[in-house]
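J.: Structure of the sequence below:
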Amino acid sequence: MTHRLRPVGHEFVRTAPVRLVFEREISASPERVFRALAEDVAGWTEWFGPVTPARPLDDGAGREIRLRGGTRFRETVLVAEEPEVYAYRVDVTNAPGARAVAEEWRLAAAGTGTRVRWTLTADGTAPFRLVLKTARPGRGRAFRSAATSLDRRLAR
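T.: Now for the predicted structure:
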């Protein structure tokens, strides 16, 4: 069963009740990383392990994402400021208990590469928030693996 979430703006990334922040440096430039995030949505399946199909919608203003295990998201892009920020919110999902979800990818030059910071933010029922907080270590591993895979992919 899918349900519509509360439509939040970019400020939700700073004010959400649940904020999971992960950071890693990679060797690719901020411009290349930004293009992989914002312009090559279908390519996410190549580097972000949990993502199965991903496709842009509405000429890049939205996205449809599916994860291993069956979770689905329809998203709206909130910010696409090359090469620094790419953020989106979830509008519709089948994740039980979710009320609002937004993610931000913030990129900053770091030497000859990029410091990538991924912020996953959410609000929902108490069990949903607890599950998300408990899943932090796994989300961190998934992010580190994704950043490494993205860096390898962009080096090709």
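J.: drop to CA atoms for contacts and neighbour counts, all remaining ones
T.: Fine.
J.: so Ala109 is in which element?
T.: Using DSSP states H and E, Ala109 sits in strand 98-110.
J.: what number of residues lie near Leu67?
T.: Look at Leu67: counted by other C-alpha atoms under 10 Å, it has 16 neighbours.
J.: How about it, nearest residue that isn't a chain neighbour?
T.: Counting by C-alpha to C-alpha, 6 or more residues apart in numbering, Leu67 lies nearest to Val51, which is 4.6 Å off, once chain neighbours are set aside.
J.: cool, Arg74 as well?
T.: Closest to Arg74 by C-alpha to C-alpha, 6+ apart is Glu64, at 4.6 Å.
J.: The host helix or strand of that neighbour: what's the following helix or strand?
T.: Under the criterion of DSSP H and E, Glu64 resides in strand 62-67. Next helix or strand after strand 62-67 toward the C-terminus (DSSP H and E): strand 72-81.
J.: Please provide the structure for the following sequence as well, for comparison with the first:
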Amino acid sequence: MAHRLRPVGLAFTRTAPVRLVFAGEMAAAPEAVFRALADDVPGWSDWFPAVRSIGLIDEGAGRKVRLAGGTRFRETIVAAEPDELYAYRVDEATVPGVRALLEEWRLTPVGTGTRVQWTWAADGNALFRLLVRLSRGALARVFRGAVTALDRRLADQSSGQDGRRARDA
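T.: Just a heads-up that it's a prediction; the model follows:
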């Protein structure tokens, strides 16, 4: 059963009791990365391995997400600054112990590519905070895999290929 989380804003990325920050570089330009994050929301399931389904809700102001393993989130988009920033907070979650959660994707031009920084800011009970800290390595691997897959997808799209990975290959 989903439960409501405390609403937080962008400042939470600096004040959250648990902050995990990951960064990587992509060959794709910030414009293409931002479009993939903010405009092609259903496409997340093609490049972010944990996402099974995702879609916009509330006339585009929010997202409904289902992860591998059955975890579900209902989110509100809190920032969508073209080519620079995409952030959302979780309003409802099926995760026990979580009280607040916000994810921020910050994009910075690097040559013709993009530096992507993903901040995962959270609050929860002591067990939740401990489990998140212990999951840092796994989340880092998920982030690296997602950035690599998204970069490949965007390169395929710019070269005229579909960019979708084969399902049930």
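J.: quick revisit: Provide a list of residues in contact with the residue nearest to Arg74 of the first structure.
T.: Ala54, Arg55, Pro56, Leu57, Arg72, Phe73, Arg74, Glu75 (C-alpha atoms under 8 Å, 6 or more residues apart in numbering).
J.: Pull out the buried members of these.
T.: Ala54, Arg55, Pro56, Arg72, Phe73, Arg74, Glu75 (16 or more other C-alpha atoms under 10 Å).
J.: Could you say which helix or strand holds the third one?
T.: To tie it back to what came earlier, the one meant is Pro56 of the first structure. Applying DSSP H and E, one finds Pro56 of the first structure within strand 51-57.
J.: Give me the buried stretch members for stretch 5-22 of the first structure, please.
T.: Here stretch 5-22 of the first structure shows Leu5, Arg6, Val8, His10, Phe12, Val13, Ala16, Val18, Arg19, Leu20, Val21, Phe22 as buried, counting by 16+ other C-alpha under 10 Å.
J.: which residues touch that stretch?
T.: 78-79, 87-93, 98-104, 117-123, 129, 132-133, 136, 140, 143.
J.: can you tell me the distance between the two ends of that stretch?
T.: 24 Å (C-alpha to C-alpha, to the nearest Å).
J.: chain center to that stretch: distance?
T.: In terms of C-alpha atoms, centre = their mean, to the nearest Å, the centre of stretch 5-22 of the first structure is set 12 Å apart from its chain centre.
J.: What's the separation between the residue nearest to the spatial centre of the second structure and Ser158 of the second structure?
T.: Of all residues in the second structure, the one closest to the mean position by C-alpha atoms, centre = their mean is Glu103, 6.1 Å from it. From Glu103 of the second structure over to Ser158 of the second structure the distance is 27 Å, taken as C-alpha to C-alpha.
J.: same check, this time on Ala38 of the second structure
T.: Applying C-alpha to C-alpha to Ala38 of the second structure and Ser158 of the second structure gives a distance of 18 Å.
J.: who's more crowded, the two?
T.: With neighbours defined as other C-alpha under 10 Å, Ala38 of the second structure and Ser158 compare such that Ala38 has more, 21 against 13.
J.: Just confirm that one is within a helix.
T.: Yes: counting by DSSP: H, G, I helix; E, B strand; the rest coil, Ala38 of the second structure is located in a helix.
J.: Could I get the buried residue list for stretch 36-55 of the second structure?
T.: Quick answer for stretch 36-55 of the second structure (16+ other C-alpha under 10 Å): 36-38, 41-48, 50-55.
J.: Now Arg89 of the second structure: which helix or strand?
T.: Counting by DSSP H and E, Arg89 of the second structure is part of strand 85-93.
J.: And that strand, what does it pack against?
T.: Applying 3 or more C-alpha pairs under 8 Å, 6 or more residues apart in numbering; DSSP states H and E, one finds that strand 85-93 of the second structure makes contact with strand 3-4, strand 72-81, strand 98-110.
J.: next SSE after the last one?
T.: As assigned by DSSP H and E, the chain's next helix or strand after strand 98-110 of the second structure is strand 113-124.
J.: List the contacts of the longest helix anywhere in the second structure.
T.: As assigned by DSSP state H, the longest helix anywhere in the second structure is helix 136-158. Helix 136-158 of the second structure is contacted from outside by 20, 22, 24-28, 32-33, 47-50, 118, 162-164, using C-alpha under 8 Å, 6+ apart.
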